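Enquirer: Next come a sequence and a model predicted from it.
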Amino acid sequence: MPGSETDLDRKPKWQPRFPGSGRLKGKVAIVTGGDSGIGRATAVLFAREGAKVAIAYLEESEDAQITAKAIKKEGSEVLLHESDLGCPDSCKLLVDRVIDKWGRLDVLVNNAGEQHPDEDITDITVEQLQRTFQTNIFSMFYLTQAARPHLKKGAAIVNCTSVTMYKGAGLLLDYSATKGAITAFTRSLSEQLVGDGIRVNGVAPGPIWTPLNPMGGQPPEKMDDFGEDTPMGRPGEPNEVAPAFLFLACEDSSYMSGQVLHPNGGIIVNG
């Protein structure tokens, strides 16, 4: 998990759709899960807007190289970090590498995640439960802890939660639980950091066409009509989600903290 984007027959649309306007000029950002999907779309969009970008990924090196090439094509700089962010030492090493290379950190995007479908709660193994929480929420604590000493006034943290936190998902019980934790983490961390001028917000995507779902995140029989139950009748594309991350990372959202945006195809949720 989450699988390789290069192996998908139908490629997700991740390319930025509009010219940049310098909204992250001079900034340095970390995007976890930046090798593919929403992470790739966000990383490349940040580069178009002037940011230098470090992308962290588990093991999908070919995907990561494609992202790196796209970032360089935007005229920016990139740092690749292959590791398991469920390990605190890996998170500290990532931040240390960013500071050593660029001397600052302005934006942290906690996007990396994994999911495993199960029909019944008794099917969820101890190993799967612990691994899902380790990847999806523990990594956010570890990386934010490592980044905190370097985040100054004006910095932004954007966490990826999910529509499943708001509407539930019977097949994704442990995954949905981690996304509930991420939303609570986002709101509580905002309360802790807002006085220091650091904003913390979240994005809760609906069904998005990324490697996560077709490569084991959903049962194969669910993929033929994936996303068609949304009001818009289709799954979203990564480049339809990345602008939400950009908005929350830049000064356009300077009066927002502790909030969640919902690019989910028109699904009505509360919160």
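Expert: Yep, it's here. Predicted, not measured: the structure shown is a model, and the values here were computed from it. Numbering: from 1, shown residues only.
Enquirer: going forward, measure contacts and count neighbours with C-alpha atoms only.
Expert: Noted.
Enquirer: Which residue ranges of the stretch 151-271 of the chain form helices?
Expert: In the stretch 151-271 of the chain, helices defined by DSSP state H, counting those that start in this stretch lie at 163-167, 173-193, 238-249, listed in chain order.
Enquirer: of those, which approaches Met140 most closely?
Expert: Proximity to Met140 (C-alpha to C-alpha) singles out helix 173-193 among the helices of the stretch 151-271 of the chain, at 8.3 Å.
Enquirer: So which bits of that closest one are buried?
Expert: For helix 173-193, the neighbour count (16 or more other C-alpha atoms under 10 Å) marks 173-183, 185-187, 189-190, 193 as buried.
Enquirer: And the contacts of it?
Expert: Contacting residues not belonging to helix 173-193 are listed as 114-118, 121, 124, 129, 132-133, 136-137, 159-162, 164-166, 168-169, 198-202, 257-260 [C-alpha atoms under 8 Å, 6 or more residues apart in numbering].
Enquirer: Mind putting the helices of the stretch 151-271 of the chain into a markdown table with distance to Asp100?
Expert: Shown next, in a markdown table, are the helices of the stretch 151-271 of the chain (distance: least, C-alpha to C-alpha, whole Å):
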| stretch | distance to Asp100 |
| --- | --- |
| helix 163-167 | 37 |
| helix 173-193 | 24 |
| helix 238-249 | 22 |
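Enquirer: got another, please set it beside the one above:
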Amino acid sequence: MPAHDQARLIDPVGLHPRPPFPEQDQDHPGSTEAMRPRPDHGEDTYRGHALLHDRKALVTGGDSGIGRAVCLAFAREGADVVFTHLPEEAEEAEETTRLIRRAGRTGVAVACDIRHEDECTALVDKAVSELGGIDLLVNNAAYQMSQPDGIEAITTEQFDRVMKTNLYGMFWLTKAALAHMPRGACVINTASVQGYQPSPHLLDYAMTKSAIISFTHSLAQMLTERGIRANAVAPGPVWTPLIPATMPDATRFGEQSPLGRPAQPAEMASAYVFLASDQSSYITGEIVNATGGTPLP
């Protein structure tokens, strides 16, 4: 192979840092700036190709992690973006807004707790007001808290928070947004490897990810007559603030994947762009597995 062709190849094993990582316990919801190594959202690497020109996107959990990477990629592909964050994540949200606007697109951060139906309804109204409609809905926001001591350690408060953030919010937002989504629009949900291969210490979280997979399959069939597609991405381990903020030990995080490392948020973004774009026009009801080699159905 000519040398210039070899230079274009990327080794997925060595592309990003591998464990062990420094000890770095954080309080929820965690801080991107405090993470070592710092997550890569594609700030210096993602190049757009106008795949989402003038699309109107609503993304939940866009302040950091996968959500920030998706917001950045959508903007560089030509979309305007309204995204959510929790009130305590305002500083993180400012950075996502800056990245969207630097791409020359509209970026609007909305403090919103999707555990409440009225806030979900108001969020959809806000997105329609700011953007003029909704073409792309990305249900990405999620909550987890590791409980290695078993089901007895999962309080009703935690269980409610996981269920309402991961499932109720997705349901309410999808229901409200569909009234404003035209033919050709897309719903993209964030599932997880946990939906297929659950870890015992994430019992409640894994339950919701299995439900998201089922919801996606059913929703896609329900929406075909409307000309709206619904798909999901199922990430494996991804290096986001949620990890040091909810796991008892993040030093070895991701080493169980066949690639031997966690994904960076930027490595997830292209899957969402593909599902949001016309390049996937015949794909609906599918789960794109992005697990670093862990085989899933």
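Expert: Here it is on my side, so go on. No experiment lies behind these values; they were computed from the predicted model shown.
Enquirer: TM between them?
Expert: The TM-score (TM-score structural alignment, normalised by the length of the first structure) is 0.96; 267 aligned residues with a C-alpha RMSD of 1.0 Å.
Enquirer: Out of the helices of the stretch 151-271 of the first structure, which is closest to Ile71 of the first structure?
Expert: Closest to Ile71 of the first structure of these is helix 238-249 (C-alpha to C-alpha; 14.3 Å).
Enquirer: For the aligned residue in the first structure for Val110 of the second structure, list the residues it contacts.
Expert: Residue mapping for Val110 of the second structure onto the first structure gives His81, with TM-score structural alignment as the criterion. Residues in contact with His81 of the first structure (C-alpha under 8 Å, 6+ apart) are Ala54, Ile55, Ala56, Tyr57, Leu94.
Enquirer: which one among those gets closest to Trp14 of the first structure?
Expert: Taking the contacts of His81 of the first structure together and measuring to Trp14 of the first structure by C-alpha to C-alpha, the closest member is Ile55, at 15.0 Å.
Enquirer: re the thing from before, out of the helices of the stretch 151-271 of the first structure, which gets nearest to Leu85 of the first structure?
Expert: helix 173-193 (15.3 Å).
Enquirer: which residue numbers in the second structure go with that closest one?
Expert: So helix 173-193 of the first structure is aligned with residues 203-223, judged by TM-score structural alignment.
Enquirer: what's the mean gap between that stretch and the aligned bit of the first structure?
Expert: With mean C-alpha distance after the TM-score superposition for the first structure, stretch 203-223 of the second structure departs from the first structure by a mean of 0.5 Å once superposed.
Enquirer: For that stretch, what is the distance to the chain centroid?
Expert: Stretch 203-223 of the second structure has its C-alpha centroid displaced from the chain centroid by 15 Å (C-alpha atoms, centre = their mean, to the nearest Å).
Enquirer: now swap in stretch 214-230 of the first structure and tell me
Expert: Relative to its parent chain, stretch 214-230 of the first structure has a centroid offset of 20 Å by C-alpha atoms, centre = their mean.
Enquirer: what does it contact?
Expert: Outside stretch 214-230 of the first structure, the residues that touch it by C-alpha under 8 Å, 6+ apart are 1-3, 114-117, 207-208, 213, 233-236, 264-267.
Enquirer: Buried ones from those residues, can you make that a PyMOL selection?
Expert: Filtering the contacts of stretch 214-230 of the first structure down to the buried ones (16+ other C-alpha under 10 Å) takes a single PyMOL command:
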select buried, resi 1+2+3+114+115+116+117+207+208+213+234+235+236+264+265
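Enquirer: What residue in the first structure is paired with Val124 of the second structure?
Expert: In the first structure, Val124 of the second structure lands on Val95 (TM-score structural alignment).
Enquirer: contacting residues around the strand or helix carrying its match?
Expert: Secondary structure from DSSP states H and E places Val95 of the first structure in helix 88-102. Contacts with helix 88-102 of the first structure, where a contact means C-alpha under 8 Å, 6+ apart, come from 28, 54, 56, 79, 81, 83-85, 104-105, 139, 142-143, 146-147.
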